[in-house]
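**Student:** Sharing a sequence plus its predicted fold:
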Amino acid sequence: MASHRKPRQRPLRGGTVRTAATLALAGAATATAFEGTSQADPQRAPSGIKAEVDRLYEQAEAATERYNGAKEKAEEAQRALNELRDETARRTDRLNAARRALGSLAAGQYRSGGLDPAVQLAMADDPQDYLARAALLTRAGDRSAADIASVRRQLDEVGALRDRAAGHLAELRTGQAELAAQKSVAEEKLDEAKRLLARLTAEERAAYEAPAGGAAPADARTPAPSPPSDGSRAARAVAFARGAIGKPYVWGATGPGGYDCSGLTQAAYRSAGLSLPRTTYTQINAGRRVSRDDLAPGDLVFFYPGVTHVGLYIGNGQMIHAPRPGSTVRVAPVGSMPWAGATRPA
């Protein structure tokens, strides 16, 4: 019978032992590295969360400004539609009155003008009486022609008014659809930002809210310069903005209880007697452009490539602005956000 002995294993020599050990350690390190990679979530790192939240807030503010623009257009369309409807109703009443008068005149002429004029003359007892009546009928005919022309003109006018009203109604519906779309985008971005911020610890959240993030309240650490006292529009706008410090950021609001960024600057200049457009991307064109080196108190300062944020410059490199939802109107450095330009309202 064949022997079934277990083959004798040769001992590992020194070089072989070192090679095996190295491979074993490398394998363990690789496994650990893969395990760590599978567990790590870059988005959970505070720095990643902060960067993503900043991006979401910027996108939300861009949607907010588009919402503000669509709201302004929808409100203008609604006002125009209401005015046209009122004017159409007035014109329709006058048209109906003219139609009734024309109908009465036509009925009277039919009743009195059934006979041929020659027959009327032949039957008349007094030729002078006939001539008087003939002159009256001629004048009545002239009036009838004028009334008919007036009714036709009024019909055309009412039709044109109704066409214009239909156009404004279409604009209104388009604006309302845009409102809903931009509101949905802004709310989606804000909700996502809130979820990300909820991942931060209290200390990390406090660090994010610090002045470097452009979201800290104005306090003794960042004193605002005294406003100019020359009584100019700029001075009055700055004084208004200083009075709004501490009021909450309210999405799409123009005061007095709260503001968004462009709502604050619009309200500030409205208090000074100057009407500014509603949105950041229209406010930047509402005056003379100025360079960053030539800023003066009262200038509007704009940020981000899409011109989606605005503040009111108050001097010493600082501005008053409404930063974002969850914050309040406050003082912040102009250099705390990406610069886009500046305008001196006029």
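**Tutor:** Perfect, I can see it now.

**Student:** only C-alpha atoms for contact and neighbour calcs from this point on.
**Tutor:** Will do.

**Student:** so where do the helices sit in this protein?
**Tutor:** 14-39, 46-112, 117-123, 127-197, 202-208, 233-243, 261-271, 280-283 (DSSP state H).

**Student:** Okay, the residue nearest to Y281 when sequence neighbours are not counted and R242: tell me how far apart.
**Tutor:** Nearest residue to Y281, sequence neighbours excluded (CA to CA, 6 or more residues apart in numbering): V307, at 5.9 Å. Noted for V307: a distance of 23 Å to R242, by CA to CA, to the nearest Å.

**Student:** Now do the same contact list for the nearest residue to A60 once chain neighbours are set aside.
**Tutor:** Distances taken as CA to CA, 6+ apart place A186 nearest to A60, at 4.4 Å, with adjacent residues excluded. The contact partners of A186, by CA atoms under 8 Å, 6 or more residues apart in numbering, come to 59-61, 63-64.

**Student:** and if we set it to 10 Å?
**Tutor:** 56-67, 192, 251 (CA atoms under 10 Å, 6 or more residues apart in numbering).

**Student:** cool, G298 as well?
**Tutor:** Going by CA under 10 Å, 6+ apart, the list of residues near G298 reads 227-228, 232-239, 241, 265, 268-269, 311-315, 319-320, 343-345.

**Student:** Now for R162, how many residues are close by?
**Tutor:** 17 (other CA atoms under 10 Å).

**Student:** so it sits right up against L84, yeah?
**Tutor:** Yes: with contact defined as CA atoms under 10 Å, R162 and L84 form a contacting pair (7.7 Å).

**Student:** Okay, one more to line up with it:
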Amino acid sequence: MKTGRRTLTTAAVTVVCAITVLAAPGTAFAAPTPPPPPSASASAGGAPSKELEAVRKELDKLYRAAAVATEEYNAAEEKAKQQSTEVVRLAKKIAKGKEKLAELKDRAGAAAASQYRGGGLPPEAHLMLSDNPQEFLVGAGRIRQGQHAAEGLLGEMKRTQEDLEQYAQDADAQWRKLEVGRKARAKAQKKIEKQIAAAEKVESELEQEEKERLAELERRAAQKAQSAWLDSGVLDGIETEATEQGRKALAYATAQIGKPYEWGAEGPKTYDCSGLTSQAWTSAGQGIPRTSQQQWKQLKRVAVTDMRPGDLVIYFDDASHVGMYVGDGAIVHAPRPGRTVTIAGAGSMPILGVVRPDTGVSET
């Protein structure tokens, strides 16, 4: 990777990423350059810059809260899927267990009917009435076999009944968990909708010229953070290329550029941040956890200075956001409501760490 390539414009980076990743996987990308300073006319009229900066921070706070709630919702949804699968598995076991118990009861009934047909006397009584010693000995062996079979049948019926009771208890426990999960999802959904509605209300009260100035403030804040990150020398010496799986995941992720963000979405038309990264790696044949928090907890962690294209960059102390590293200081990610999948500076948000979905050797 060439760390000196930091002079391309944001638009150029987006175009290069959308095309070059597919044509020549593993190619690094330059970080966006700072936008021009706001003109004098941009400061005239409307809310003062300090007020807009306060609005920017408030919006960032609201959308961050929505992102946290979104990952809570995703986690609850993922657990619900697993629990539903377990309920189905237990239901099948219960059904098979009932069939088996019915079969065992039929066999027990047949044995009782056989005894009834023998005059109601137990096999031992019939044997004692026999005048033939040889028949007596043969019959005694059969009686022992019959007793063992009857004991085995009763034991199997008991075990089957106990299994059925245990399956029923387990299924009930899973249903209870599903109900808890449903409440957790509903709670998270309310939090998401509340935060997004509050953010949209703040934005709706701005004039068009103020919205443009606000967007400029957002770009400049992101660029300031990115420049500070690059100036730290964190990318110096990084030359690692993507693995074959990493290239496939990157190709998928960058192909989604321009598609809208939607909380809880995993594609193919809309995505949230972890929906994009999890689906990208699934497309590459590597299943990974659904949420950014679980990606941070379960995947292999690597140093920022060792990251390679395809790795996932986890953001904020609560691991509530994630993007995929594309190279040369940039990520592809689904930012927030009202935005689309895009390329951004990897250092434009506070980095918690980097995780690696695959363990393959990179192609240098």
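**Tutor:** Perfect, thanks for sending it. This one's a predicted model, so the numbers in the text were calculated from it and none came from an experiment.

**Student:** Quick TM-score on the pair, please.
**Tutor:** Here the TM-score for the pair of chains, by TM-score structural alignment, normalised by the length of the first structure, is 0.77; 293 aligned residues with a CA RMSD of 2.6 Å.

**Student:** In CSV: the helices of the first structure, plus distance to G298 of the first structure.
**Tutor:** Output for the helices of the first structure, formatted as CSV (distance: least, CA to CA, whole Å):
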stretch, distance to G298 of the first structure
helix 14-39, 51
helix 46-112, 21
helix 117-123, 83
helix 127-197, 29
helix 202-208, 29
helix 233-243, 4
helix 261-271, 9
helix 280-283, 13
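
**Student:** What does T70 of the second structure correspond to in the first structure?
**Tutor:** Matched to the first structure by TM-score structural alignment, T70 of the second structure sits across from T64.

**Student:** quick one: that match and G326 of the first structure, what's the gap?
**Tutor:** 15 Å.

**Student:** burial count for the counterpart of K201 of the second structure in the first structure?
**Tutor:** Matched to the first structure by TM-score structural alignment, K201 of the second structure sits across from R195. By the criterion of other CA under 10 Å, R195 of the first structure has 11 neighbours.

**Student:** was I right about R195 of the first structure contacting K50?
**Tutor:** No: assessed by CA under 10 Å, R195 of the first structure is found out of contact with K50, at 11.8 Å.

**Student:** In the second structure, what range does stretch 175-186 of the first structure match?
**Tutor:** By TM-score structural alignment, stretch 175-186 of the first structure lines up with residues 181-192 in the second structure.

**Student:** What's the local residue count around the equivalent of the residue nearest to Y281 of the first structure over in the second structure?
**Tutor:** The alignment partner of V307 of the first structure in the second structure, by TM-score structural alignment, is A319. Per other CA under 10 Å, the neighbour tally for A319 of the second structure reads 21.

**Student:** Pretty sure A319 of the second structure sits against A69.
**Tutor:** No: using CA under 10 Å as the test, A319 of the second structure is too far from A69 to be in contact (11.9 Å).

**Student:** And V53 of the first structure, what's its match in the second structure?
**Tutor:** Checking TM-score structural alignment: V53 of the first structure goes with L59.

**Student:** Just give the nearest non-adjacent residue to its match, would you?
**Tutor:** In space, L59 of the second structure is closest to A199, 5.6 Å off (CA to CA, 6+ apart).

**Student:** what about that neighbour, distance to H126 of the second structure?
**Tutor:** From A199 of the second structure across to H126 of the second structure, the span is 90 Å (CA to CA).

**Student:** next one: Q161 of the second structure
**Tutor:** For Q161 of the second structure, the distance to H126 of the second structure - CA to CA - is 33 Å.

**Student:** Looking at these two, which one has more neighbours?
**Tutor:** Using other CA under 10 Å, the more surrounded residue of Q161 of the second structure and H126 is Q161, with 16 against 13.

**Student:** residues near G258 of the first structure, how many?
**Tutor:** 20.

**Student:** How about the contacts made by it?
**Tutor:** Neighbours of G258 of the first structure in contact, by CA under 10 Å, 6+ apart: 244, 246-252, 264, 322, 328-329.

**Student:** Return the member of the residues you listed nearest to R133 of the first structure.
**Tutor:** G252 (72.2 Å; CA to CA).

**Student:** check contacts around the aligned partner of that closest one in the second structure.
**Tutor:** Matched by TM-score structural alignment, G252 of the first structure corresponds to G264 in the second structure. G264 of the second structure is in contact with 67, 70-75, 77, 189, 270-275, 291, counting by CA under 10 Å, 6+ apart.

**Student:** Compare these and tell me which is most surrounded.
**Tutor:** S274 (32 neighbours).

**Student:** Map that residue across to the first structure for me.
**Tutor:** Match for S274 of the second structure (TM-score structural alignment): S262.

**Student:** swap in Y167 of the second structure?
**Tutor:** So Y167 of the second structure corresponds to L161, using TM-score structural alignment.

**Student:** Quick one: residues contacting that match.
**Tutor:** By CA under 10 Å, 6+ apart, the contact list for L161 of the first structure reads 81, 84-85, 87-89, 91, 155, 167.
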